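J.: Below is the structure, and that's it, no one-letter string:
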């Protein structure tokens, strides 16, 4: 039955060879566990969620990562969905398995003295990328803006004379953020260099852009 499922993935769904191999490995590993090594004796119709939990529990005890456990469960779910769709099975026991939670990476914080050291470094006001990136750091540091607010900032929402900018925050709520003369001077220098660097600068809505005029994004 597993071999027919693998053929289904290859011929009907056109899955990549890498994906098919991952499914095959997971399911053969499970079948070997379920039949004590006699995979030809596998009776998928009689499998219960308790049977599957025994296998997942053993893998967890062996130290398998939550991410790998999730993949095993997803392989089982896909296999039993196939049996329901193509072979008349009436229940997917794997649907009752709980997916292991994958740990979220901890946020990385920059120390105050490290950030101040970066901001104190000399800036080449003729280098577009360097000036823009330094301005981004200074703006985040001095205004407390979110990254999404900064990347979505439009030039017409900045008032250099009043020292204010308007951003669209969470739940599409607008808020006004004041800023000081140091930031205003660097913003003005950036706008001047942007006119000299970016093609058709007057058509660009976003304040922060790349040299080609396209908006920046979080992983610039």
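T.: Great, that's in hand. In this text the structure is predicted, and so the values were computed from the model without any measurement.
J.: From here on, just use CA atoms for contacts and neighbour counts.
T.: Will do.
J.: measure residue 174 to residue 114 for me?
T.: For residue 174, the distance to residue 114 equals 31 Å [CA to CA, to the nearest Å].
J.: and if you look at residue 70?
T.: 39 Å.
J.: Those two - which one has more neighbours?
T.: Taking neighbours as other CA atoms under 10 Å, residue 70 and residue 114 compare with residue 70 leading, 18 against 10.
J.: And that one, which helix or strand is it part of?
T.: For residue 70, the host element (DSSP states H and E) is helix 66-86.
J.: Quick check: which helices or strands does that helix pack against?
T.: Identification of packing neighbours for helix 66-86 by 3 or more CA pairs under 8 Å, 6 or more residues apart in numbering; DSSP states H and E yields helix 2-11, helix 17-34, helix 49-61.
J.: Point out the other elements, helices or strands, that the second one touches.
T.: To tie it back to what came earlier, the one meant is helix 17-34. Packed next to helix 17-34, using 3+ CA pairs under 8 Å, 6+ apart, are helix 2-11, helix 49-61, helix 66-86.
J.: now do the last one
T.: In this structure, helix 49-61 makes packing contacts with helix 17-34, helix 66-86, judged by 3+ CA pairs under 8 Å, 6+ apart.
J.: Would you indicate which residues of that helix are buried?
T.: The neighbour-count check on helix 49-61 (16 or more other CA atoms under 10 Å) flags 52-53, 55-56, 59 as buried.
J.: Report the separation between residue 176 and residue 139.
T.: Remark: distance between residue 176 and residue 139 (CA to CA) = 14 Å.
J.: tell me what whichever strand or helix holds residue 192 is packed against?
T.: According to DSSP H and E, residue 192 maps onto helix 181-197. Counting contacts by 3+ CA pairs under 8 Å, 6+ apart, helix 181-197 is packed against helix 128-143.
J.: Okay, one more to line up with it:
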């Protein structure tokens, strides 16, 4: 674990009640579960508050941990004014940690089913029209933008595949199959999936590979598809900035890399794609997660009816 912030999180957790168990748990999330360091840092932050509370309540060992202590901690968080989303995330971290200790026979009874999780509010992402997306895709200017071909390929792939910015940053040259027209994407938990690409996206990738990338390549980014001006692999922050810049130019200031993902799914479903196929392409482990886009469609239909029907 070379990440400095993650190392500091682990150092702060180790001396606490059940700190050694939490330390091993967080290591397991990276080594065995394959979670990103950012996700593990979030888990560590949530567990630190929980372990401090356990110490104050006299639950210093796994065997001393019970439903009353856990419920008391989660109730305290809600009453302290945390948002439902933050409280729900913390509850998920605590529940996963307890299940880990149960799997290691450190706790005899599985009481996690009795833990009430604060419900996340249903914050539906903003829907962007096809016209807005096309305007954004057309915003790079070959005369104005130094890395026109790279940026054009990035925008086209994000909309054509629905992939996350972090997934795009990990793409390598070998992940693109030009002959069959798909890319191989590595998502959360290091799970791989195949996503079809539109012919226009493939064309823009070819242009970038032939006209820009050879001059940008340095040893540090030899295998990566998208490179910075210094030849290093682009990270998700770089990609976020690129998208935000072109979105502002297109007059869509609140647009982010994830907005492409929402638009990809919504436009597919609006065009008649089935939910399971969209689930596979997004890399969702459960179709329940994908169903948010059916709600977007329902809301859009209601608004259209209100706006255009005589009795709306």
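T.: Arrived safely, thanks for sending. Only a predicted model underlies this, so the values are computations on that prediction, with no experimental measurement involved.
J.: what's the TM between chain one and chain two?
T.: For this chain pair, the superposition-based TM-score is 0.49 by TM-score structural alignment, normalised by the length of structure 1; 142 aligned residues with a CA RMSD of 4.0 Å.
J.: Of residue 176 and residue 139 of structure 1, which one has the most company?
T.: Comparing residue 176 of structure 1 with residue 139 by other CA under 10 Å, the one with more neighbours is residue 139, at 18 against 12.
J.: nearest residue to that one other than its sequence neighbours?
T.: Leaving aside its sequence neighbours, residue 139 of structure 1 sits nearest to residue 183 (CA to CA, 6 or more residues apart in numbering; 7.0 Å).
J.: and that neighbour, what is it in contact with?
T.: The neighbours of residue 183 of structure 1, taking CA atoms under 8 Å, 6 or more residues apart in numbering as the test, are 135, 138-139.
J.: Same question for residue 46 of structure 2.
T.: 90, 93-94.
J.: let's go with 7 Å and repeat that
T.: Counting by CA atoms under 7 Å, 6 or more residues apart in numbering, residue 46 of structure 2 touches 90, 93.
J.: got the buried residues for the helix holding residue 192 of structure 1?
T.: 183-184, 186-187, 189-191, 193-194, 197.
J.: a markdown table please, covering those residues and showing distance to residue 85 of structure 1.
T.: A markdown table is the format used below for the buried residues of helix 181-197 of structure 1 (distance: CA to CA, whole Å):
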| residue | distance to residue 85 of structure 1 |
| --- | --- |
| 183 | 62 |
| 184 | 63 |
| 186 | 62 |
| 187 | 60 |
| 189 | 63 |
| 190 | 60 |
| 191 | 60 |
| 193 | 61 |
| 194 | 58 |
| 197 | 58 |
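J.: What segments of structure 2 are strands?
T.: For structure 2, the strands defined by DSSP state E cover 176-177, 182-186, 192-196.
J.: Return the most buried member of those.
T.: strand 182-186 (a mean of 21; mean count of other CA atoms under 10 Å).
J.: So which elements touch it?
T.: strand 176-177, strand 192-196 (3 or more CA pairs under 7 Å, 6 or more residues apart in numbering; DSSP states H and E).
J.: So which of the ones you listed is nearest residue 69 of structure 2?
T.: Nearest of those to residue 69 of structure 2, taken as CA to CA: strand 192-196 at 38.9 Å.
J.: Between strand 182-186 and the closest one, find me the angle.
T.: Interaxial angle, strand 192-196 of structure 2 versus strand 182-186 (axes from the mean of the first three to the mean of the last three CA atoms, to 10 degrees): 150 degrees.
J.: And strand 192-196 of structure 2, what does it pack against?
T.: In terms of contacts (3+ CA pairs under 7 Å, 6+ apart), strand 192-196 of structure 2 is packed against strand 182-186.
J.: Can you give me the first-to-last residue distance of stretch 120-131 of structure 1?
T.: Terminal residues of stretch 120-131 of structure 1 lie 13 Å apart, using CA to CA.
J.: Please, where are all the helices along the stretch 1-150 of structure 2?
T.: 4-13, 19-31, 37-56, 67-79, 84-103, 130-137, 148-161 (DSSP state H, counting those that start in this stretch).
J.: Tabulate those (JSON lines), appending distance to residue 263 of structure 2.
T.: Output for the helices of the stretch 1-150 of structure 2, formatted as JSON lines (distance: least, CA to CA, whole Å):
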{"stretch": "helix 4-13", "distance to residue 263 of structure 2": "33"}
{"stretch": "helix 19-31", "distance to residue 263 of structure 2": "31"}
{"stretch": "helix 37-56", "distance to residue 263 of structure 2": "25"}
{"stretch": "helix 67-79", "distance to residue 263 of structure 2": "33"}
{"stretch": "helix 84-103", "distance to residue 263 of structure 2": "23"}
{"stretch": "helix 130-137", "distance to residue 263 of structure 2": "8"}
{"stretch": "helix 148-161", "distance to residue 263 of structure 2": "7"}
